[in-house]
Every structure is written in structure tokens, then in C-alpha cells.
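Student: Output the structure for:
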Amino acid sequence: MSSDLSSDNNGHLILGGVDSVELAHKYGTPLVVYDVGEIRDQIKRFKSNFDLSGLKYQISYASKAFATVAMYQVLKQEDVHTDVVSGGELYTALKARFPADKISFHGNNKSLQELEMAVDNHIGVVIIDNFLEIKLLKQLLEEKSANIDVMLRLTPGISAHTHKYDQTGQVDSKFGFDVESDQATKALEQVLEIPQMNLIGIHAHIGSQIFGVEGFEMLAKKMVDISAQWKKQFDFVPKILNLGGGFGISYTDEDEPIGPDVFIDKIISTIKENVKKQSLPLPEVWIEPGRSIVGPAGYNLYTVGSRKDIPDMLSYVNVDGGMGDNIRPALYQAKYEAVVANKMNQNIEEEDHIAGKYCESGDILIDRQALPKTEPGDIIAMLDTGAYGYSMASNYNRNPRPAVVFVENGKDKLVVKRESYEDLVRLDESYI
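Tutor: Reported below is the predicted structural model:
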């Protein structure tokens, strides 16, 4: 949960130097707001910790957390890499004029068309996920007389202690080449035989919303061990070890995340120790933070509408958004906290359910939230919603998706327009 919330003399929540209540009135609700200064500060924290290590490194922002033209423009200003997982994310990054050579392309089922877009735009690296992809990419590169840097995504047999939907490094996963069954070695052999592919590194990702360093230590050691094995068998040493992302953030007071400095120190010290043991050169280290960069910087603003009071039970405070703009609570019981943005200086008087407007009993944004007395027209600010909220938004119940506003240094800028009802039917075709 954001611990440094600020308010003005009127008791209004201030975001990036801007009155959140004024934002709600100016742009309407539901509204997604990002404090860009928080995004920049977190990127700088990751960079500063790596700068002390003496290793070459790259911070590669995981686009799936939140991807818009404006977001890629901020990333370009901060001089980081980004990874994309679809043709749509790649197209958006290119539309924002994000440097193509700083883009890596993930995905467990990339289409021929998506791979062609990557090759034609000379992106930095394709992270190969399966044997069909090797075949498709080889075909494209031969047809176009092109070359491209690649990495191999491995499933190392290490699972993080997170929700089952967030675990991606264990053996039983849809992602990557399995190490245990020698799929990874077979993929290596195939790629090394293709002159148009320049294999620069290996990648693994063990999960999301991770609070412990043990999994990353195990992964770092395993990646070095694989490098040593491949040097012995094939005289090949990956230049880059990409350890993915998954660094946890605090959504509620129950969460106890570890700072990026601890994660990075453990990753670097483990790599240094083990490459020395294996007589290997120091690799370049990549990480792929997404949630930890944008999650704490995001806020969802809602307007309170109706209320349902039930004797001896928590009341339902209903707002004008819900699972269409943040499906995480309904999808995997994600927990958040909220404040009343126009009553920051008022005392807590009750505990309520904060419920969405969607026609689903499971559309509960927060199951139990301490609040001051609320009334219709109050502005609820849901905290730490910057990751996987807007990016997973839908038009369920034919509700338009919300607008997105960036705030920084006391200024606000609309970066995604609110969808209209006309937008909802724009692609529909008549049957009669």
C-alpha cells in the first residue's frame, strides 16, 4: 500500500501535485491516474543498484503490466529496454517511436505475422519459447536474408510461492524449453545450427508478486550451471542471463515486499560467486520488472453511487467501475486498499464492501475496507492499481473502458481517451 499519501487543506488526495478530486471532476470516473514521478523514481532505484555492481545490465520493462504510447514515451526518456508479448504491444511501442533495438519479444505462441513484424522492424531480440518458433523464425530470416539476436526461454524447474496463475518457472508450465527433460539443450543445438540467429543469452521467469529472494538465488545459480554445462558440451557460453521479473509490491498492510536493492544484490552476488566457481566470464544481467515499476504509481478513481445496508453485515458501497477496469480481485482474489479522496482528513467510521457496477456477484473490488462515512458523489481512490488493471480492462456489460491520465509536477495530461458508446459498436457489422 502506498505509504506516502498526501492531502491538501481541503482533505483532498494529492497525486503528482494534482488534486485527485479535481481530476475526477475534470475527466470523469472511473479514471486511471498514474503518478509519472513515481515511475521514474522506481526505474532510477533499479538502475542505481545495478550501477554499484560493476556488471553490465539492462532494465527491461515488462509491457504487459501497462502498455500505452505515453508509457513507452516515458520509458524512452528513462533510457531503458522494454519487452513485449504480442504484436499489439510491439505495434504500440513502435508507434511511440520507442527504439526498436531496445525491444525484446516474448510469447509462447507468436504468430508468423508477429515474428515478421519483429524481423522487419529490426527489434533487439526475440526470446524464443518453443520449437515451432525456431522453425518459423528460421523460415522468415532465410526468406528475407535477415539476421536477428535471440535468447532461449527456459523453464528451470523453480516455482515461486505465488498464486498458481502467477507461477511460470516450474516444470509443468506452458512457457519455455524444459531444462529437466533436455528440451533446452535440443533447442540450443537447433539454434546454433542457424547462422541467421545470433544466440546472445538465456532467459527464465519464475513467477510474479514474489516476496522472497530464495527463488531468485536458486534461479541465478541454475542459469550459471546451465551456462557451464553448455560450455563443456558445445563450447557455448551465453553472454546474457535474463532472470525475468516478478518483484512483489505492497497492495495491503499484509504484504511485506523486499526492496529492489535486496533482490538485485542477491542476484548479482549469486551470479558472481557461481561464475567464479565455474571459471566463466561475468555475464550481462537483465531483469524484467513490470508490476514493481508501475503498480505503486497507479490509482483508480471511482464515484460512489448507491449503497446497500444489511443488518449485522457489512454494507455495500457501490462505485461506477469494477471488474471491467480491474479484474484482478475477481480473477484471483487480489487484495487492494482504498481511501475516500475527498475525505482524507475525516475519521474512519465503518467497514464496507466496495462493490463494482458489473452484473456479477463476484464484482467486489475490496471485500472489507475501513472508510469514513460515505455518501453518493464521494470519490473513492483505489491504491496501487498501476499493474494489470487497465491492461486487462474489458468492455464486459458493454461498458466503455476508462480514460487514463498522467500527472507529474502539478500538471495533468490525458494520455488515453475514455471510450464512448459509439466506440463500443464501431467494429460491429449489421446482420440484416
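Student: CA only for contacts and neighbour counts going forward, please
Tutor: Fine.
Student: Run a quick neighbour tally on residue 308.
Tutor: Per other C-alpha atoms under 10 Å, the neighbour tally for residue 308 reads 11.
Student: Now it. Nearest residue, chain neighbours left out?
Tutor: The shortest distance from residue 308 to any non-neighbouring residue, by C-alpha to C-alpha, 6 or more residues apart in numbering, is to residue 316 (5.0 Å).
Student: Buried residues, the helix or strand hosting the one you found. List them.
Tutor: Per DSSP states H and E, residue 316 falls inside strand 315-319. Residues of strand 315-319 classed as buried by neighbour count (16 or more other C-alpha atoms under 10 Å): 315-319.
Student: Which residue ranges of the stretch 201-350 of the chain form strands?
Tutor: Listed in chain order, the strands of the stretch 201-350 of the chain (DSSP state E, counting those that start in this stretch) span 240-242, 284-287, 298-308, 315-319, 338-340, 350-355.
Student: if I look at residue 319, how far off is residue 154?
Tutor: 43 Å (C-alpha to C-alpha, to the nearest Å).
Student: just residue 73 next, same as before
Tutor: As judged by C-alpha to C-alpha, residue 73 and residue 154 stand 30 Å apart.
Student: Next, the second sequence, to be compared with the first:
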Amino acid sequence: MSSSFQNNFQRELEAGLRELEARNQRRALVDIRGVNLCSNDYLELSRHPALKEAVARAVRDSQHVGGTGSRLLSGHAAVWEQLEGEFSEFAGTEAALYFGSGYAANLGLLTALLKKEDLVFSDALNHASLIDGIRLSGARKIIYPHLDLNALEVALRNHAQERCRKLIVTETVFSMEGDVAPVTQIIELAERYGAGVIVDEAHATGVQGPAGRGIAVRYEIAQHLAAAVHTCGKALASAGAFVCGSAALKEHLINHARTFIFSTAMPPYMAEQIRAALGLARTMDREREKLLGSARRFASNLRSRGWDTGRSNTQVLSTQIGPTQIVPLVLGENEQALSAAEYLQSDGFAVRAVRPPTVPHGGARLRFSLTSGIPDDELVRLENTLNSWRENICWSAAVARA
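Tutor: Have a look, this model is predicted:
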């Protein structure tokens, strides 16, 4: 690499970072300290003694602790096939295929299914992995306003005569909004207009539905889906994700999903970790009830004090299906979100400001991601600290600007 290129390269990188800094959009890696309100470890299984013991036992008993190669080469093991069978039963589908991450699962699924002539109807607030999968597929796309079924139906009706594969793609529990897609109505629209449906259950797996089996099982639509993606790195305290659907879909992905074909397999002990986490999660109805009850009360208390929590834990337009563990606090400007996060951190709360492009412009927020072990009195203390920030910092800054 020439010295002139290297110098210019470094200057361009540094200029880009300064630009992010000026827009209050630069991110950094930080250690977690205090009451953790930004974790996706919803059932706190990552600290469960039984899961730790299962992992230790699996590592001890494994012939090797590396992936060794892709599953199409040397990385396949019987334990993965067994786990995929167990997970498909959990998800209410015929089959399942494991990917190394939720991101890889969504990219692999969408790029393997879609062609340029196909048409995707995608919720405006879908996760980046869904957005990127649709983009990389080259398929045509229509972005419908978040949870707007009227707009979705108009789009489906306008393209009803086109002879192509049509897919509606949505999260079930939205990661930044904490609201829930009206999945039964989406299925009805899909069947009326000849479309398929793909759902991402990342933030529902382990938390929503009977035994934590997700929104699709709860509303008995799993068999009506083209595919469902369930991740293991959140409530299941492991890693990776399963694409769940028909046996034919699984075989298609084995042969066409590039993120599966060209990725090194996860080590076999990870399969045992997921299996143990799945077994524990099925039994944790009490923890789920406590978690969702706390989230409902917390969101209600914030709204009663004049905070904007969006549609999380509400019944707006019948689009919310019960409580979720994600409560956003929408503040609008990046500066406000950063200020509030810093104030909360100083009082012992681990919370992060979420800013564009992760959320829409003007939608900077704090995302409170609750877990089952957070005491209710800490949430009350959090509410009081937020009000203190508003009274002592936010309003003072507003007066100073005026």
C-alpha cells in the first residue's frame, strides 16, 4: 500500500468521523455499568446456572470446539440436525435451518427467495437486516408506512394482476418501537391478494406466546407463513438464528442461501447451549408474566407523566397485541437523547441513546429494553430520574436557547 494512498485514506476516515461527531451520530463501544436497560437478554438466561452448566458440559464432552468448516464441508454434526428438528416443533413449522446470526439468516433467506422481477412489501420500520436482504436480492420493493394496513392493502391491490412472487415482510415485535404487527390481518391480506408472508420473530422468541414460542404460534399462523426467523442471541442467551418453514424451504436454503453455504459452522457445543436455553425458556411463564407486566406498568407511568412512548404497550388502532418488553422514550433530537442517556448513566442506569439512521430522523430516543430480573422499584427510580433530567437539564437548556 503506497504511503500517499495510506495518508489520504486515513484523512478521509478521520474527516468522516468528525462529520459524524458534528451531527451527534458517532458511536462508541462502552462497558455496561449499573442497572442494564439496553440488554436483549430478556429472561436473563445468560446468567442462569443451569445454562452455564450445560455449556461447560457440552464443551467438555465435545470432540472439538471449533466449527472446522461450513456445514456443507466438515462443519455439519448430527446435533445440529436434531436441534433443527426440535426448533421447528417449537416454532410450529415443518422444518428449520440454523444460521450463525440473525443478520445472516435474514440476508440468506431473502436473497435466496427473491428475484429481480419479484415484489416485496416491507414495513417502513423493519430491521436493517431485512432492509439489506431485500436490497441485495434486487427485487422490486414497496415500503408501506409502519403498521398501516390500509396502505398495505392499497399497494397489494394495485399490483394484484402482476405475475410474480409477492412477499410481505415484517417484524412481529419491532425492535425500536416496542409495538407489534397485526399478524392475523396481514395474513388475511396476503391470502386475499396472493402474497406470502415472512416474519422476523427476533424480539418475540422466548418472550411472546405459549412457552415463549412467538407471535406466530400464539395466533396460530405459523403454517400460513412463507418463513419465520427466530433468533437465539436475545431471550435464548445463545447465538445464531433459525429460519423456520417447510422442508422444501430448508432444502432450498441449503442449496441457495449464500450466508449459509459460505459461512463456517458454529461449534457443536453451541447447539447444546441453544437446546438447554430452549428447554429453560419453555418453563419460564412466571418470568414472562413478570417481565411483560412490569413493561406495561412502566410504559403507562411514563405516559401519565407526559413522556412519548410511541405505540409500545398501547392499543392504538388495534395494532398492539398485548404488552412487549421494549419501551421507547422518543425525545426527537440527538442532543436530547444523548443528554438524557448521560444523565441516567450518572445515576446508575445503563441506557443508550438511539439515533438516526437506526431510527428515523427526528426520532432520536432512549430504548428501554427490560429484562425479567429488574426490580420494579428500580423502574420507579428510573421514572424519577427522567423527570429530574427534564426539570433540571432539558428545560434549562431550552430556556438558554430561547
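Student: TM-score for this pair?
Tutor: For this chain pair, the superposition-based TM-score is 0.31 by TM-score structural alignment, normalised by the length of structure 2; 221 aligned residues with a C-alpha RMSD of 7.3 Å.
Student: Can you spell out which helices and strands pack onto the strand holding residue 316 of structure 1?
Tutor: strand 298-308, strand 350-355 (3 or more C-alpha pairs under 8 Å, 6 or more residues apart in numbering; DSSP states H and E).
Student: Put together TSV for these, with distance to residue 61 of structure 1 on each row.
Tutor: Formatted as TSV, these follow (distance: least, C-alpha to C-alpha, whole Å):
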stretch	distance to residue 61 of structure 1
strand 298-308	16
strand 350-355	31
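Student: picking up where we left off before, tell me the one among the buried residues of strand 315-319 of structure 1 nearest to residue 134 of structure 1.
Tutor: Nearest to residue 134 of structure 1 out of the buried residues of strand 315-319 of structure 1 is residue 319 (C-alpha to C-alpha; 48.0 Å).
Student: nearest spatial neighbour of that closest one, skipping sequence neighbours?
Tutor: Leaving aside its chain neighbours, residue 319 of structure 1 sits nearest to residue 304 (4.6 Å; criterion: C-alpha to C-alpha, 6+ apart).
Student: now swap in residue 380 of structure 2 and tell me
Tutor: residue 298 is the one closest to residue 380 of structure 2 (C-alpha to C-alpha, 6+ apart), at 7.9 Å.
Student: just residue 31 of structure 1 next, same as before
Tutor: Among residues not flanking residue 31 of structure 1 along the chain, residue 301 sits closest, at 5.0 Å (C-alpha to C-alpha, 6+ apart).
Student: and that neighbour, what does it touch?
Tutor: With contact taken as C-alpha atoms under 8 Å, 6 or more residues apart in numbering, residue 301 of structure 1 is in contact with 20, 24, 29-33, 379-382.
Student: could you pull out the strands for structure 2?
Tutor: Ranges of strands within structure 2 are 35-36, 95-99, 119-123, 140-144, 166-171, 196-200, 227-231, 241-245, 326-332, 349-350, 353-354, 364-369, based on DSSP state E.
Student: want to throw those into CSV with mean neighbour count?
Tutor: Formatted as CSV, those follow (neighbours: other C-alpha atoms under 10 Å):
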stretch, mean neighbour count
strand 35-36, 18
strand 95-99, 26
strand 119-123, 23
strand 140-144, 17
strand 166-171, 25
strand 196-200, 24
strand 227-231, 27
strand 241-245, 27
strand 326-332, 23
strand 349-350, 22
strand 353-354, 23
strand 364-369, 25
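Student: I'm done for today, thanks for sticking with me.
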